[in-house]
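Q: Attaching a predicted model along with its sequence, questions to come.
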Amino acid sequence: MKRMMKRLLPVLMAIAPLTICAQKVYELKDISGKVQVNVIVNDKNVEYSVLHDNDVMVAPSPIFMKLTDGTAFGLNPKVKKISRRSVNETIYPPIYKKKSIKEQFNELTIDFKGGYSLVFRAYEDGAAYRFVSELKKPFMVESEQASFCFPNDPKVFVASPKGRMNEGKKDPFYSSFQNTYLETALSAWDKEQIAFLPVLVEGKNGKKICITEADLMNYPGMYVKHGEHGYSLDGIFAAYPKTIVDEVRGLKGVVKSREPYIAKVEGNTAFPWRVMVIAKDDAELLCNDMVYKLATPAQFTDFSWIKPGKVAWDWWNDWNLYNVDFRAGINNETYKYYIDFASKFGIEYVILDEGWAVPGKADLFEVIPEIDLKELISYAKSKNVDLILWAGYRAFEKDMDRVCKHYAAMGIKGFKIDFMDRDDQQVVEFNRKAAETGAKYKLLIDLHGTFKPTGLQRTYPNTINFEGVHGLEEMKWAEPGTDQVIYDVTVPFIRMVAGPLDYTQGAMNNVIMKNFHAVYTEPMSQGTRCRQLALYTIFDSPINMLCDAPTNYLKEEECTKFIAAIPTVWNQTLPISGKVGEHIVMAREKDGIWYVGGLTDWKERDVEVDLSFLADGEFNAEIFRDGINADRVGKDYKREVIRVSANKKLNLHMAPGGGFVIRITK
């Protein structure tokens, strides 16, 4: 008997996996063959893995969705059919960091019995998947399992929402999405924390995986937390709001109770893409297009009225004008001064931030008596300047169509909407509806006080900026130890991968770290003057603020003229070098003029800039570099003009917390 069992054992072992769980593996590779997605379908569930040049980036990870009626997409799956397609074409975005985008991917669609599909895409720089429902009736999603498993304990860069106080405790789903990044081993990250997207994960051979989402139109935004097993991250979502109370002068809606589900769905629906951008080196993350490519294209074709540009901004500098003969504040005299300043330097817009509407009313039709909007609009038009209005989210939401119709007819060109502070399904729908209504009335929409972009800027190109960033406004109230310099050389590799950011740079009071202190009414920036100038080239912002007071800019005309001339959209964007948390060098081109910007951390740094991207011939290079004493006085800088050509390499020194910017013209 023992002998018989020995002979049968290998046979039984071979049969056992099939008996326990029969499975099928579907392989998908991108056009170049670098990225490979394996989709494993067995009797119990669906898993996927992602490889890059045979390096495992994401190990087998389970994915499914549970509905409140007991139905599940991805559990006990039964494949009905599979289909494949390849796409190789070019996208020409109307408002973007590039004139054209190569769209190349291979796609695998697996249709399952039960009325749903899974779609996978493989790009040369990453992979993505999404669920698609073909159900005819509305339903509710109870939960979604979105897993990202890793073959070892990776280093991660995560931003955890602090959570605002709600009902006596911190609510992680009530957040401004304005947090700095923690760099840590995944195993050392607090298991009680969640992080909002994007997050950055270090993979094999120093490669990076940036995890985010795209085409988020009618579903809650995704966070991640420690996975249940091994080294992994699992998606987590805010539940659907049940009770909302207006707070903060009626400007925001705070969720007091939630439903036992995360989303209401109208039957046939394509859910958001779960996105994994893969970069061989950090610099590749600086100009990735994956979120834009995965977004729904615009359904309208006339983009001629969408005008990007610079904005003279009032709130950061607290309306602090001086050397004037009127009382500065929220009044027509002050805004005429801002308009005159904008006109002098060719700045396209002036914003009227919080305060132009009667405080506490949350009614955008009640304007304070100190402001005559018709007069301001007429005055601005005579100076070739346009106006944008700030609005609290709840005030804008309650009468959105009438507000947009009324102010568009008056001549207002856009709204900066604030205080959403959530990304549950209701706020995601609000953002989409605001974009749609803005497009209807030819208004720009700046979604401030909101979560990261997920491609809405492609679907509605008038949705021109998004906050979701620890921007310069944080310097007005920064706690001791806040390090904005390190953040500046971290965020372009993570948050900016998702899309443009409303960072609001341009400070003229620049100090080294030991001299920095938070001042609400006369704020300052950390690092050097040239750092602030370089941010206009490094950061993507089609609508870009000049945050400081006009009076301060008028004292610094050389820098102001330079800032005002920098484009906000580009024909080309090229990463030159960079390492997350350390330094960045980027080049951008518009209308034949190149700008090169560089930033460093608190270490002084010498970098070499290869100018081989230039055409033949000689060029003038206007350089703003850190002054010899910039490590002591942040405002110290030097401007020079030299001749350069494509065969030249420039060696540039950056002071601690410093930077440089170059404008290259024929």
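A: Good, I have the coordinates.
Q: contacts, neighbours, all on C-alpha from now
A: Will do.
Q: for residue 612, what are its contacts?
A: 645-648 (Cα atoms under 8 Å, 6 or more residues apart in numbering).
Q: ok, and the most crowded of those residues?
A: Ranked by neighbour count under the definition other Cα atoms under 10 Å, these are headed by residue 645 with 19 neighbours.
Q: doesn't residue 621 make contact with it?
A: No - the pair residue 645 / residue 621 is not scored as a contact, 9.4 Å apart, by Cα atoms under 8 Å.
Q: sorry, back to before: the contacts of residue 612 in strands, which ones?
A: Judged by DSSP state E, these include residue 645 as members of strands.
Q: got the contacts of residue 612 as JSON lines, with distance to residue 129 columns?
A: Formatted as JSON lines, the contacts of residue 612 follow (distance: Cα to Cα, whole Å):
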{"residue": "645", "distance to residue 129": "44"}
{"residue": "646", "distance to residue 129": "41"}
{"residue": "647", "distance to residue 129": "43"}
{"residue": "648", "distance to residue 129": "44"}
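Q: And the contacts of residue 612, which is closest to residue 99?
A: Proximity of those to residue 99 was ranked by Cα to Cα; the top entry is residue 646 with 21.9 Å.
Q: shouldn't that closest one be in contact with residue 616?
A: Yes - between residue 646 and residue 616 there is a contact at 6.5 Å, judged by Cα under 8 Å.
Q: quick one: residue 655 and residue 492, what's the gap?
A: Distance, residue 655 to residue 492, by Cα to Cα, to the nearest Å: 20 Å.
Q: err, residue 611, not the other one
A: From residue 611 to residue 492 the distance is 22 Å (Cα to Cα).
Q: the more surrounded of those two?
A: A count of neighbours by other Cα under 10 Å puts residue 492 above the other of residue 611 and residue 492, at 25 against 17.
Q: can you confirm the more buried one is in a strand?
A: No - per DSSP: H, G, I helix; E, B strand; the rest coil, residue 492 lies outside any strand segment and is helix.
Q: Might one say that it is in contact with residue 539?
A: Yes - under the criterion of Cα under 8 Å, residue 492 makes contact with residue 539 at 7.0 Å.
Q: Tally up the residues packed near residue 370, please.
A: 12.
Q: so it sits in a helix?
A: No - assessed with three-state DSSP, residue 370 is coil; it does not lie in a helix.
Q: what's it in contact with, if anything?
A: With Cα under 8 Å, 6+ apart, residue 370 has these contacts: 330-332.
Q: just residue 330 next, same as before
A: If you count contacts by Cα under 8 Å, 6+ apart, then residue 330 has 319, 355-356, 370-371 around it.
Q: What distance separates the opening and closing residues of stretch 129-138?
A: Note: stretch 129-138 ends 22 Å apart using Cα to Cα.
Q: Presented hereafter is structure B, for comparison with structure A:
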Amino acid sequence: MVSSPDNQLSIGFDLNDGKPFYHVLFKQDTIIYPSQLGFTFKEIPALKDGFKVLKTEVNEYNSTWEQPWGENKKVEDQYRELEVQLQEVVGQERLMNIYFRAYNDGVAFRYEFPEQKNLGDFVIMDELTQFDVKGNPDTWWIWADYNTYEKLYQQTSMEEASWVATPVTMKGEQNIHISIHEAALTDYAGMTLKQKVKGVYEAELVPWANGDKVRGSAPMKTPWRTIQISPTAAGLVQSNMILNLNEPSRIEDTSWIKPMKYIGIWWGMHLGTETWYPGPRHGATTENAIKHIDFAASNNIEGLVIEGWNDGWESWGAKDAFDHITPATDFDLNKVAAYAREKGVMLIGHHETGGDIESYEKYMEAAFKMCHDLGMHAVKTGYAGGIYPRGEHHHGQFMVRHYRKVVELAAKYQIMLDVHEPIKPTGIRRTWPNMMTREGVRGMEWNAWSEGNPPSHTVIIPFTRGLGGPTDYTPGTFDLLFANAGERVKWNTEDIGMTRTHTTLAKQLANFVILYSPLQMASDLPKNYEGHPAFQFIADFNADSDESGVLNGEVGQYITIARRSGEEWYLGSATNEEARALDVKLDFLTPGLNYTAQIYKDADDGDWKTNPQGYSIVEEEVSSETVLRLKLAAGGGQAIRFVKK
């Protein structure tokens, strides 16, 4: 047994008749009942029983480290660790070690196959790790599959959540909140959770095309299996455990890695007013790019992504469709890149692969070098569609290896990454801080061509998907009913023709703060921002956070977050379909100083259904002793900038 530094959490190891188990306690109450550990392999005996303990060792660790960007620049890393060395009693006498860590905000464990004569190359067919969660807690989850996380969350009992993607979040007895996930996913299959026995989750790894789960060789360490635990929902969001379980940065000079806001030639394609491919409605023309650069430069927007700039979009879905070097016929890349540099706007590259990994890897190095030479130090990648070679999956070991290869190669050319259709975040941004943000969520674009995302969706994300890491949700839509979109052409089979964005305008601003991303997109068309008073919040917002605090929150109901950037603070608060008033203490502000609170709030009669675009902007003098009452409309929110007087 090993306990957290504050002695509130404990994780224990048991060997019952040679079978390894673990269990978890919070304040001496069971959270996870004894749960099985082990593996089955291809063509060799399993490692699941017949063990003896060779040695145990407990160590304690306490440090603070700094990251070049993040919700909090300074991160405390404090835990106690139990190492258990196991050996088979009979047979090949193979070795397996398990490391257990207890933090104040959760517990984690991982397996190690040390170097040994009787275990060389191997294929894992099943990881037998179980999570026997106490009771039948309320659970917020999405259906697992092998290729996408872009789904709406459900709230059910745990027993009804039969096969889930992680992070999966639960609320049990005495309001104890837990989230099960993984950290440091490296050269391994992504983990889902399946109830093979009702009420008990077991690791279900995403397979290779032939059914193998993980191909490896000793020595090898698995990803960490993580259980974040908090007496409040807000405490889950405040946790740094996933980050701390990853290795320190491998990039020595991080001066080129800089958070920023960006806009894009992108939303028009989702609305169906523009196309990714050349033609009369092509979005990525030289002329349009110049207009977007001018808008960004005039409004304190640091970056611009241009989708559809390159050859291949007219061959969508075909093998070897995309050329990541050659511009489309009506796009002058050199001219646009030079103009962006002149205006001080970072041009963000866009590499849509269509899932064709073999083709993209042929282009990748030359494409990254080209971006570097043009001063483009950020690239948005995309993996929409099925994976080539066919049969492989977005979340299997094949793609985990590819995603990591891209991150490492991008670092070589000083490229920051925004990955769409990704593997879920597991904290590798600590090791590779050029891995800035990723999608891996049902984001803003679904509002343009489906039934949309309900108001509760964005107040579930921080407590679920957001626990893994930054989320490129792309908030900031002002034309909520698409009244200013122009002629739209259906291009997506999900398009039901009744699309809209299911929030108030003030909540769109609040999401800039709530849905953390160091590359934060203002998603709407520039014409919907020009001359709009509420756009001032986006222009003023600083995506480079120094510290963050979660002021309140309940999963799927509401959340309030404050972030400091330099001497300014930004606050975002949002609710679900229910209107509510929240009293918020401003004790995060520097004591003894007065601030001007620039408040962007819902109109008195605001409502996401009946008056989504009603808002007001007011100013109020506040201090660290002030308690603000935030009135949030149904589906609404509030955004505040605090400036020292």
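A: Noted; the coordinates are in hand. Note that the structure is a prediction, hence the values are computed from the model and not measured.
Q: so what number do they get for TM-score?
A: Here the superposed chains carry a TM-score of 0.89, computed using TM-score structural alignment, normalised by the length of structure 2; 597 aligned residues with a Cα RMSD of 2.1 Å.
Q: rewinding a little: report the buried members of the contacts of residue 330 of structure 1.
A: Neighbour-count burial (16 or more other Cα atoms under 10 Å) applied to these gives 319, 355-356, 371.
Q: which of the contacts of residue 330 of structure 1 lies closest to residue 637 of structure 1?
A: Nearest member of those to residue 637 of structure 1, counting by Cα to Cα, is residue 319, at 26.6 Å.
Q: hang on, that closest one packs against residue 549?
A: Yes - using Cα under 8 Å, residue 319 of structure 1 makes contact with residue 549 at a distance of 6.9 Å.
Q: now the helices for structure 1?
A: Assigned by DSSP state H, structure 1 shows helices spanning 2-20, 290-294, 332-345, 373-382, 393-397, 400-410, 425-440, 456-459, 484-488, 495-498, 529-538, 550-555, 557-565.
Q: Quick one: closest of those to residue 210 of structure 1.
A: Judging the helices of structure 1 by Cα to Cα, what sits closest to residue 210 of structure 1 is helix 495-498, at 7.9 Å.
Q: where in structure 1 is the aligned partner of stretch 328-339 of structure 2, by residue range?
A: Alignment of stretch 328-339 of structure 2 against structure 1: residues 368-379, by TM-score structural alignment.
Q: Could you list the buried residues of stretch 158-174 of structure 2?
A: Neighbour counts over stretch 158-174 of structure 2 (16+ other Cα under 10 Å) mark 158-159, 161-172 as buried.
Q: now for residue 416 of structure 1: what does it line up with in structure 2?
A: Using TM-score structural alignment, residue 416 of structure 1 sits opposite residue 380 in structure 2.
Q: I'd like the distance between that match and residue 434 of structure 2.
A: Per Cα to Cα, residue 380 of structure 2 is found 12 Å from residue 434 of structure 2.
Q: hey, what's in contact with both of the two?
A: Listed contacts common to residue 380 of structure 2 and residue 434 are residue 417; contacts here mean Cα under 8 Å, 6+ apart.
Q: Which of those two has more residues huddled nearby?
A: More neighbours surround residue 434 than the other of residue 380 of structure 2 and residue 434, with 28 against 20 (other Cα under 10 Å).
Q: roughly how far apart are the more buried one and residue 25 of structure 2?
A: As for residue 434 of structure 2, its distance to residue 25 of structure 2 is 37 Å (criterion: Cα to Cα).
Q: now swap in residue 427 of structure 2 and tell me
A: Counting by Cα to Cα, the gap from residue 427 of structure 2 to residue 25 of structure 2 is 25 Å.
Q: When these two are compared, which one has more neighbours?
A: residue 427 (26 against 18).
Q: Isn't that one up against residue 247?
A: No - counting by Cα under 8 Å, residue 427 of structure 2 sits too far from residue 247 to count as a contact (9.1 Å).
Q: okay, and the common contacts of the two?
A: What both residue 427 of structure 2 and residue 247 touch, as defined by Cα under 8 Å, 6+ apart, is the set residue 184.
Q: now for residue 506 of structure 2: what does it line up with in structure 1?
A: In structure 1, the residue paired with residue 506 of structure 2 is residue 530, using TM-score structural alignment.
Q: In contact with its match, which residues?
A: By Cα under 8 Å, 6+ apart, residue 530 of structure 1 lies in contact with 624-626, 637, 658-661.
Q: how close does the closest residue to residue 275 of structure 1 other than its chain neighbours get to residue 330 of structure 1?
A: With sequence-adjacent residues excluded and distances taken as Cα to Cα, 6 or more residues apart in numbering, residue 275 of structure 1 is closest to residue 128, at 4.5 Å. Computed as Cα to Cα, the residue 128 of structure 1 to residue 330 of structure 1 distance reads 47 Å.
Q: What lines up with residue 660 of structure 1 in structure 2?
A: So residue 660 of structure 1 corresponds to residue 638, using TM-score structural alignment.
Q: Excluding residues flanking it in the chain, which one is nearest its match?
A: residue 601 (4.7 Å).
Q: Same check on residue 350 of structure 2?
A: In space, residue 350 of structure 2 comes closest to residue 380 once its chain neighbours are excluded; the distance is 4.8 Å by Cα to Cα, 6+ apart.
Q: Near residue 104 of structure 1, how many other residues are there?
A: 18.
Q: Map it across to structure 2 for me.
A: In structure 2, residue 104 of structure 1 lands on residue 78 (TM-score structural alignment).
Q: same thing with residue 565 of structure 1?
A: So, by TM-score structural alignment, residue 565 of structure 1 is matched to residue 540.
Q: my read: that match touches residue 301, true?
A: No - taking contacts as Cα under 8 Å, residue 540 of structure 2 lies outside contact range of residue 301: 9.3 Å.
Q: Those two: which has the busier surroundings?
A: residue 301 (26 against 13).
Q: how about that one, what does it touch?
A: Counted by Cα under 8 Å, 6+ apart, residue 301 of structure 2 has contacts 260-263, 345, 539.
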